[in-house]
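Participant: what follows is a predicted protein model with its sequence.
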Amino acid sequence: MISLKNTIRKVIVGIILFIIVAFLINFWFVPTTKSYLNTSNQRIQTVKESVITLDLPMRVVENVLSQVSNDATNQSNIKLLEAYDKNQKQMINATMEMQTELDLIQMDLLAINKLSLSRHKALLNDMDDKLDELLLSASRINELIRGSKIDNTPFDIIKNYDVRIVQSIGELEALNKSFNNLVVRDFTILINGIIILLIVFLILFSLGVYKYVIYDQQFIIKSFEQMESKDYDFSHLPRMRSIFTEERDIFEKIKVIYEEEQFAKDVKEIILETYHIDDVIEKLFKTVSTRLNIDRVGIAFVDYSRKKFIAEFGFASYDVIKLGPGFEVNFGKTTLTKILYSKTSFITDDLEEELVKRPNSASLKLLMEEGVQSNLVVPLIMGEAVFGMVFFSSTEKHHFNQEHLRLAEKLIYEISGMLNRAYFTKVVLSRITNSFSELVDKKDNETGDHLLRMVRYSVIIAEGLRLAKIPNYDVNRKFVLEIERNASVHDIGKVGIPDEILKKPGKLDSNEWQVMKTHAAIGADIFKSLREGLQVFDADFYRFAEDIARYHHERWDGTGYPEGLEKHDIPLSARIVAIADVFDALTSKRHYKEPFSFERSLEMVQESAGTHLDPVLVELFIKHQDKIWLVYQENV
């Protein structure tokens, strides 16, 4: 495929050369050739005139000689001698003039031969031969007449040479006419060639304009029209026939723009369907991981009041994420602070090298433990302020380039508002739900840490289950996240239980117990009502919370409430929360009991396996008792 730029350059050079050649032809070659031809023609005419001039004195000399030969008594006739001498000189002058003109004609022929690039060399050689014959005859006449006296003139020889001259000059004229015709033909071909070249240039230019108007321009205009209407289907564009590399580049560039715009549009549409920041990050990772060939996406938000960066949910192609929700770092202890002022993205090609420079960076250490080797960081901007950052990470060093940076910036620019909305939604819903749960917890429990502990216990079980990959217990990161979000709402239905029952120091009677058991359905109905009201946004909004609230008092053996479900019919989320709730209840002080020890509480949980609690989950809970202990001992 040829380059339009190079073609235009060559065309311009060709046009310049064409103009120069046309200028030279018109103002130098043609006039010069014409001048030589005209001069040559004139000199041939001059030679003919010299032949005519030679003819008269020859006739006089012949007459004089005839009189001398017929009348021997008149040899001393002075008048005859004078006539002879006079015409002898005229013959000498005529032959000398003839020789001069013939020499000049030969010189003209040499010049014309060069101008014609020896194209007509054969004909010019024939003309040159005739000129040589003429020169020889003229020279011989001149020599003979000079060396003759009236009584010894070889007139027959001289006359023979004169006949040759007349014959040669006729042949020279014929050759000259042929040569003139050839030159005229050359001029005609030259002019026609120039005209044809001009027509070819005009046709090519017209075809180029036609192609641009019919194909290229329509392709470009249509591409902008489609972009304006948010239609990024490349197949809807008219076909573009690429001849030049620049056309191919335009085609490829528009195709890349369409693909990127469609990619951004797809991401936006996916995120528009999501209202929680953690779900947004998960879907963002699944959408961009292949395009950018990345291994991790994370997000952090800026808390200007506390001067901290707060890490939110991250999603990766590998199992263990070390740097996750809850990680905080002060502005003064991280280089991320510069992004608040520069508002520009940056790439860190080698985190290992960066850790050498900043060995006290906790975030770098955690990322290195995950296997991350390089980062691309893009700021989230609303108005004039940076409200967060998105981290695209790879397990390869020097993975990211300027093309990755450009595409990531474009994508984040398109979705930054939605990320802000999703984060705001999370904060609002989380605070409303947690505040409601804490209100119930304070109403029912003597300590305010029950929710915090049982949520952490639940997350330990769920995360352990995710890593264990037990058949029929498939758990992904989203499930773990849902547990973390919703475990605290398990007893929210107790808000509908009278205080005299909820806070009764002694054992509840049968009627009171029936009332107490209604809290599961009350809590579930609260979330069902919320879910139905929000289903226009997400049909499963609060379904996870609803399942936990309704079923966390079901028992493995089917003797629980409110529906008497058993084994795997009980939602996994409710089975996990049940263990965390039971364990924290055992280790906590209540108005009706003292706390059991950590070890005894573990034993009681184990004793409940297979009757009250899921035995597989209990085994997993005991397996991670070291992590359970860390949570437990913080509140002892």
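Facilitator: Received, thanks.

Participant: drop to CA atoms for contacts and neighbour counts, all remaining ones
Facilitator: Fine.

Participant: if you count neighbours, what's buried in stretch 30-40?
Facilitator: Residues of stretch 30-40 classed as buried: 32-34, 36-37, 40 (neighbour count, 16 or more other CA atoms under 10 Å).

Participant: among those residues, which ones are in strands?
Facilitator: Applying DSSP state E to these, no entry is found in strands.

Participant: distance to residue 256 added to those, as TSV?
Facilitator: Shown next, in TSV, are the buried residues of stretch 30-40 (distance: CA to CA, whole Å):
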residue	distance to residue 256
32	60
33	60
34	62
36	65
37	66
40	70
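
Participant: give me the subset of the residues you listed lying in helices.
Facilitator: Per DSSP state H, helices hold the following members of the buried residues of stretch 30-40: 32-34, 36-37, 40.

Participant: what's the most distant pair in those residues?
Facilitator: Pairwise distances across those peak at 12.1 Å for 32 and 40 (criterion: CA to CA).

Participant: who's in contact with stretch 520-531?
Facilitator: Stretch 520-531 is contacted by residues 490-494, 496, 539-543, 545-553, 562 when judged by CA atoms under 8 Å, 6 or more residues apart in numbering.

Participant: what is the neighbour count of residue 105?
Facilitator: For residue 105, the neighbour count with other CA atoms under 10 Å is 24.

Participant: so where does it fall, helix or strand?
Facilitator: If you go by DSSP states H and E, residue 105 is part of helix 78-115.

Participant: so which elements touch that helix?
Facilitator: With contacts taken as 3 or more CA pairs under 8 Å, 6 or more residues apart in numbering; DSSP states H and E, helix 78-115 sits against helix 30-70, helix 121-146.

Participant: can you put the ones you listed in TSV and add distance to residue 485?
Facilitator: Formatted as TSV, the helices and strands packed on helix 78-115 follow (distance: least, CA to CA, whole Å):
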stretch	distance to residue 485
helix 30-70	95
helix 121-146	102
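
Participant: so for residue 601, which of those sits nearest?
Facilitator: helix 30-70 (116.7 Å).

Participant: between the closest one and helix 78-115, how big is the angle?
Facilitator: Counting by axes from the mean of the first three to the mean of the last three CA atoms, to 10 degrees, helix 30-70 lies at 160 degrees to helix 78-115.

Participant: A further structure is provided below for comparison with the first:
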Amino acid sequence: MNYKWAKYIIMILFIVISTFFYIVASNKMKIVNQEVLITSKCENDLTEVLTDIESLYEYQDYLPNEIFFEKINGIYAHMAAAEIDHYNDLRKKDFEDLRLEVSRLKDETSKSKKSLISTVSKLKKERDNTLFLTVIIIVLIVFIEFISYTRFSSDITKYLKKIEVKDYDFKIRRSSLPFSSDIYSKIDYLRLNLKAIDEAISGTLKGYGIKETLSEIFTNINFKRYISFDRIGFATINKDRIIASFSFSDNKEIHFKQGFNILLEESSLSKIKSKTDLRIINDLDQYFLEKPHSMSTELLIKDGYKSSLTAPITDPNGNIAGFLFFSSRKKNNYVENDKYKVLSISDILSSIFSKNMLIDDLVSNAALGFVKLVEDKDPETGSHLERMQKYSRIIAMDMLNKGIYPNEIDINKVEDIYKYAPLHDIGKVGIPDKVLLKPGRLTPEEMDVMKRHSEIGSRVLILFEKNLRRYEHNFFSSAINISLCHHEKWDGTGYPNSLKGVLIPIEARVVSVADVFDALCSKRVYKEAFPFEKGVEIVTSLSGTSFDPKVVESFLDCLDDIRSVYNDLKEI
């Protein structure tokens, strides 16, 4: 038999069997519920009888004996005093015996009622478990089908739309089924989970990448019903450090800023070894008392957060590549069940992360191909590209850590600058060899030809960018800015467009300082290399004319790191 049909037959059989057990449990519940109602009525009646007996017993103390006897038994209106005393004793004993008997019956009835209620709860649990298991099996089979037949994110959204439960349809079903309110709430919960995950996947299509997806999640009210949070953060592992990539919150003032980084081995996150190792901290204040050197915890507390839930993000090989953070302003906000909710989200983000890595690798390899073209034409550029690439990253990271140009520099921009800095001169592949490789200074005419390399490089990258538009992500926007604008000057005297000040893209402003400094300290056919200190002096003198003063300031603040790269990679 065809595997596909066999699978559906098994699913139908399972539903039929589950439905049978569900009906049996429901009928049992109906019978027991009737018994509970009868027992409850008996209990109420006995309670009223006991109340009457106790009231009547108290009432006799306030009336003459003869009136009392006449009230109870009219024939005893006139009795001798001795007989009255005798009957007083008897009636007290009768009252006490009756009260005890009724109390006993009431206690037995209460116990019987509790037993019946317990039976109802068990039957209800069995019925609910049957329904829940049926839903889980169906969802599991649908999920297997989903994995088998959907290979692209766009197909995922189409598939989920097919199984989406519409509000009006759900109301009709609800009115026609004899479920308890508890069952309805469970169905609502499952439906909400499905809708939340559906919207997470849909969010990945609106803007390619993790940042866009988490932004969608943060603003989505269904996710805040799915799991409670006031902040979402994301961090990546770069070599041996954890770097805060970005976060979303409603805080106007933020202490835990992007770019914050610590050594992985110094963080408790180093204990997370697999994607199922999720961490809950429900009292950050207490946690900080126990670990007072945790800077990240201190910053979260300053931002007003009291509890957090952390999930790992994995790369295509299953290695931990980053972390997803949910934080709340409430203590004890997370329970174990929240781990399973976040795990489904982290799986989606790990998939996106893996795809990003694949595409980034392809783009990076293409970029390296461009760089290789330049190196083959001009061998002097090889070491220069590696040095200026590292200089650029050091400067950009310092600016990020200091909060300089926060609207222009984030951790992703720092990585783009590092990745694409070597592409600044790719346009030189279009410069004639007699100009590019001339062993001496260029004439004014030859310089005009050489200046064309910035526009040539940007045109090549723009063409490449157009071919990647279907991914809805601007992979080469930073590379284009670097290639086109790295010869623009802060005072507007640069080329090709005489841009001035902050109109020059931040990537180009950073790369231009790194490029010029390394050119000054490198040997060329037309000059000797300047000493390190002389190169620093010249760059400093050009602050405010050729270079952005704030970029130069970061360059000077990082001279120790700059010198380390210079010594490691300098040409001998």
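Facilitator: Perfect, I can see it now. Please read these numbers as outputs of a predicted model, since none were measured by experiment.

Participant: the helices and strands packed on helix 78-115 of structure 1: which one's closest to residue 328 of structure 1?
Facilitator: helix 30-70 (89.3 Å).

Participant: onto which residues of structure 2 does that closest one map?
Facilitator: Mapped onto structure 2 using TM-score structural alignment, helix 30-70 of structure 1 covers no residues at all.

Participant: ok so, going back, out of the buried residues of stretch 30-40 of structure 1, who's nearest residue 386 of structure 1?
Facilitator: residue 32 (79.4 Å).

Participant: got a list of what the closest one touches?
Facilitator: Applying CA under 8 Å, 6+ apart, we find residue 32 of structure 1 in contact with no residue.

Participant: now for residue 19 of structure 2, how many residues are close by?
Facilitator: Neighbours of residue 19 of structure 2 under the rule other CA under 10 Å: 16.

Participant: residue 191 of structure 2 too?
Facilitator: That count, for residue 191 of structure 2 with other CA under 10 Å as the rule, works out to 15.

Participant: what helix or strand is the aligned partner of it in structure 1 on?
Facilitator: Counting by TM-score structural alignment, residue 191 of structure 2 corresponds to residue 258 in structure 1. Applying DSSP H and E as the criterion places residue 258 of structure 1 in helix 245-272.

Participant: pull out the buried positions in that helix.
Facilitator: By neighbour count on 16+ other CA under 10 Å, the buried set for helix 245-272 of structure 1 is 247-248, 250-251, 254-255, 258, 260-265, 267-268, 271-272.

Participant: re earlier: and the helices and strands packed on helix 78-115 of structure 1, which is most packed in?
Facilitator: Across those, averaging neighbours per residue (mean count of other CA atoms under 10 Å) puts helix 121-146 on top, at a mean of 19.

Participant: can you name the next helix or strand after it?
Facilitator: Once helix 121-146 of structure 1 ends, the next helix or strand along the chain (criterion: DSSP H and E) is helix 155-211.

Participant: follow-up on the earlier one: who's in contact with the match of residue 191 of structure 2?
Facilitator: Here residue 258 of structure 1 is in contact with 227, 232-234 (criterion: CA under 8 Å, 6+ apart).

Participant: helix/strand/coil for residue 324 of structure 1?
Facilitator: Three-state assignment for residue 324 of structure 1 (DSSP: H, G, I helix; E, B strand; the rest coil): coil.

Participant: where in structure 1 does stretch 455-463 of structure 2 fall?
Facilitator: Using TM-score structural alignment, stretch 455-463 of structure 2 corresponds to residues 521-529 of structure 1.

Participant: an error on my part: the question was meant for stretch 416-423 of structure 2.
Facilitator: Counting by TM-score structural alignment, stretch 416-423 of structure 2 lines up with residues 482-489 of structure 1.

Participant: tell me the buried residues in that stretch?
Facilitator: By neighbour count with 16+ other CA under 10 Å, stretch 482-489 of structure 1 contains the buried residues 482-489.

Participant: over to stretch 43-59 of structure 2?
Facilitator: Within stretch 43-59 of structure 2, the residues that qualify as buried are 43, 46-47, 49-50, 53, 57, counting by 16+ other CA under 10 Å.

Participant: now render those residues as TSV, adding secondary structure and distance to residue 559 of structure 2.
Facilitator: What follows is the buried residues of stretch 43-59 of structure 2, written out as TSV (DSSP: H, G, I helix; E, B strand; the rest coil; distance: CA to CA, whole Å):
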residue	secondary structure	distance to residue 559 of structure 2
43	helix	87
46	helix	91
47	helix	89
49	helix	94
50	helix	93
53	helix	97
57	helix	99
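
Participant: which one of these is nearest residue 130 of structure 2?
Facilitator: For the buried residues of stretch 43-59 of structure 2, the nearest to residue 130 of structure 2 is residue 43 (33.0 Å; CA to CA).

Participant: list the contacts of the closest one.
Facilitator: Shown in contact with residue 43 of structure 2 (CA under 8 Å, 6+ apart): 106, 109-110.

Participant: out of the helices and strands packed on helix 78-115 of structure 1, which comes closest to residue 281 of structure 1?
Facilitator: Among these, helix 30-70 comes nearest to residue 281 of structure 1, with 80.2 Å by CA to CA.

Participant: for residue 271 of structure 1, see how far away the match of residue 191 of structure 2 is.
Facilitator: Distance, residue 258 of structure 1 to residue 271 of structure 1, using CA to CA, to the nearest Å: 19 Å.

Participant: for residue 286 of structure 1, see how far away residue 386 of structure 1 is.
Facilitator: Distance, residue 386 of structure 1 to residue 286 of structure 1, by CA to CA: 25 Å.
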